[in-house]
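**Q** Pasting the sequence and the predicted coordinates here, then a few questions.
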Amino acid sequence: MFEDQIRKYDNLVSQYKKIVSDKFCKQDFIEYNEILFSAHSCAIEGNSFSVDETRTLKEKGLGMIPQGKTLLEAFEMLDHFQAYEYLLKNLDKPLSEELLKETHKLLTEHTLAFRTQHDEHPSQPGEYTTVDMCAGDTIFGDHKELIKRVPNLLESTQKAMDSGDIHPIIIAAKFHGFYEYLHPFRDGNGRLGRMFTNFILLKKDQPILIIPRKKREEYISALRFIRKERTDEYLIDFFFNTAIERMQSEIEEKNNMTNNFIHGINFIQNEKSTSQDNEIEA
């Protein structure tokens, strides 16, 4: 069903690595992706930090919180950094509840207590919810029954990765769709789900998926189709298109910056030569 998108995606990945990612210092490219991913993923949940503000926070920490931003937003971003970096250090590990819970603990370490301070049943970072959940216009199922299915989701996703029979984007999309409807934690499910989506892609040596804040409604609609029509085709399609658009954009930007710079140098050199010729004629 997705043969054309798979072909286009795979061809672009080869170009993207050759033109963009492989040309970077590895650590610089990791940080570039971390800042972009953190800014956009947190923005989907309402965080107002821009990419530039996220970069400043990453470089200077709490000593440089941009004007108009809350301490809660800053801590949410800083926690996102540490959770993402934790997963990067553990790419050799299989999907497991232990990994999921430890990442959630880091992701919500400084924010969960604040967000659940008035709850009758407050939750702790790294622990599953003890109450049923709702988000937006969605009421999720019985939390105890949904939590029981988390190990099976992790195990089946790991088996799919190990088999090599299913494209990594399809595995990542299917995992993400199922995970978001299991919604096992009191807070942070969206950010954690997108983080583990990229954990899956990185384990399969794929570029990370960054869902831009401007595509939030399209992303939410794709997730809703899973509930309304019992199909994840729309989410898979959205993942492919989003990944393809990002790679195309960054390849084009890299080529344009290179060509425009060379053109500018040539223009300066030509102007200099013309000026010297005019001086000689004079």
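**A** Happy to help now that I have it. Residues are numbered from 1 along each chain as shown.

**Q** alpha carbons only for contacts and neighbour counts from here, please
**A** Fine.

**Q** How far away from the center of its chain is stretch 255-263?
**A** Its chain's C-alpha centre and that of stretch 255-263 lie 29 Å apart, by Cα atoms, centre = their mean, to the nearest Å.

**Q** take the one below as the second:
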Amino acid sequence: MEKDILEVERKHLSNVIKECDEKHLLEVEDKFKLTYTYDAVGMGENRIPYEDVKRLSQSKALLEYSEREQKEILNHLKAYEFVKNEAKSTKVFDEEKLKDIHEILVEGIFQGGCYRNVNINIFGAAHQPPDHIKVYDRMAKFFRNLEQFKGNPLEKATYAHASIAKIHPFVDANGRLAKLVLNYFLIKEDFLPISIPLESRETYIAKLEKFKIEKDLTPLTNFFKDLLIKRYEEVLKELDI
């Protein structure tokens, strides 16, 4: 039986890391963190170029951008570090942790960690988020389902991501939150985190809509698996020793 290519790449990287310089590993991780923040924030209305995301991460302020644009970048960098640390702990992923991540994402922009009390519409989407009065019940069901989930780690990570994107529990930053939750579950199971490239936005949205409308998780899971394999290939190339 042919071995799963993702598992092969995963084991290969594990062996390479043992022989790799720690400084080199940190450089690869820092590069990913910037790329991931650029992609995740860029999915919305924030269009700060990658080089300026890098500059902002170092200087903490760029006068040519609005305060909100800068906070979205800096908050995302901070939220990603929080997610990495939390994923490596033994704590259970619960509602409090989800709200903590959201609070970090929107710190200094608006009050985070509070479920929306208004209805929202996603322009151009075939599926619209549930009425705000249903959010609490939908989120309670989500956490129950997550606890009882029977699939493999990638399927569980995809389910968590897609469910948050579908419910849209907060007024804003749901997309960034859902991507951070995806990576929380990947990191927790010793996978590399992934970023959804801006050029793959339409493909990603189409597969996410498939889940929202038909409850079919397979296309999105396969999409993420392909991104994971590509990420392992890229990291192995960068760490080539």
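**A** All right, it came through fine. None of the values given here were measured: they were computed from a predicted structure.

**Q** tm score of chain vs chain?
**A** TM-score of the superposed chains, computed with TM-score structural alignment, normalised by the length of structure 2, equals 0.86; 235 aligned residues with a Cα RMSD of 2.4 Å.

**Q** what about residue 180 of structure 2, how many neighbours?
**A** By other Cα atoms under 10 Å, the residues close to residue 180 of structure 2 number 28.

**Q** same thing with residue 201 of structure 2?
**A** Neighbour count for residue 201 of structure 2, taken as other Cα under 10 Å: 12.

**Q** and it, what pairs with it in structure 1?
**A** Residue 201 of structure 2 maps onto residue 216 in structure 1, with residues paired by TM-score structural alignment.

**Q** Identify the residue of structure 2 aligned to residue 70 of structure 1.
**A** Aligned by TM-score structural alignment, residue 70 of structure 1 pairs with residue 66 of structure 2.

**Q** so what's that match up against?
**A** By Cα atoms under 8 Å, 6 or more residues apart in numbering, no residues touch residue 66 of structure 2.

**Q** A helix includes the match of residue 201 of structure 2, no?
**A** Yes. The assignment for residue 216 of structure 1 (DSSP: H, G, I helix; E, B strand; the rest coil) places it in a helix.

**Q** That one against residue 46, yeah?
**A** No. Using Cα atoms under 8 Å, residue 216 of structure 1 makes no contact with residue 46, being 10.4 Å away.

**Q** just checking, next helix/strand downstream of the host helix or strand of residue 32 of structure 2?
**A** Assigned by DSSP states H and E, residue 32 of structure 2 belongs to helix 22-42. Once helix 22-42 of structure 2 ends, the next helix or strand along the chain (criterion: DSSP H and E) is helix 50-59.

**Q** can you list contacts of that following helix?
**A** Taking Cα under 8 Å, 6+ apart as the rule, helix 50-59 of structure 2 contacts 34, 35, 37, 38, 62, 70, 73, 74, 77.

**Q** Find the pair from those with maximum spatial separation.
**A** 35 and 62 (18.2 Å; Cα to Cα).

**Q** ok, back up a step: what about the match of residue 201 of structure 2, distance to residue 238 of structure 1?
**A** 11 Å (Cα to Cα, to the nearest Å).

**Q** Identify the residue nearest the most centrally placed residue in structure 2 in space, chain neighbours excluded?
**A** Centrality entry for structure 2: nearest residue to the mean C-alpha point is residue 179, 1.9 Å, by Cα atoms, centre = their mean. Closest residue to residue 179 of structure 2 in three dimensions, ignoring its sequence neighbours and counting by Cα to Cα, 6 or more residues apart in numbering: residue 161, at 6.2 Å.

**Q** Pull the contacting residues for that neighbour.
**A** Counted by Cα under 8 Å, 6+ apart, residue 161 of structure 2 has contacts 178, 179, 181, 182.

**Q** how about it, what's its match in structure 1?
**A** Match for residue 161 of structure 2 (TM-score structural alignment): residue 176.

**Q** Wasn't that match part of a helix?
**A** Yes. Assigned with three-state DSSP, residue 176 of structure 1 falls within a helix.

**Q** Appreciated, that's everything.
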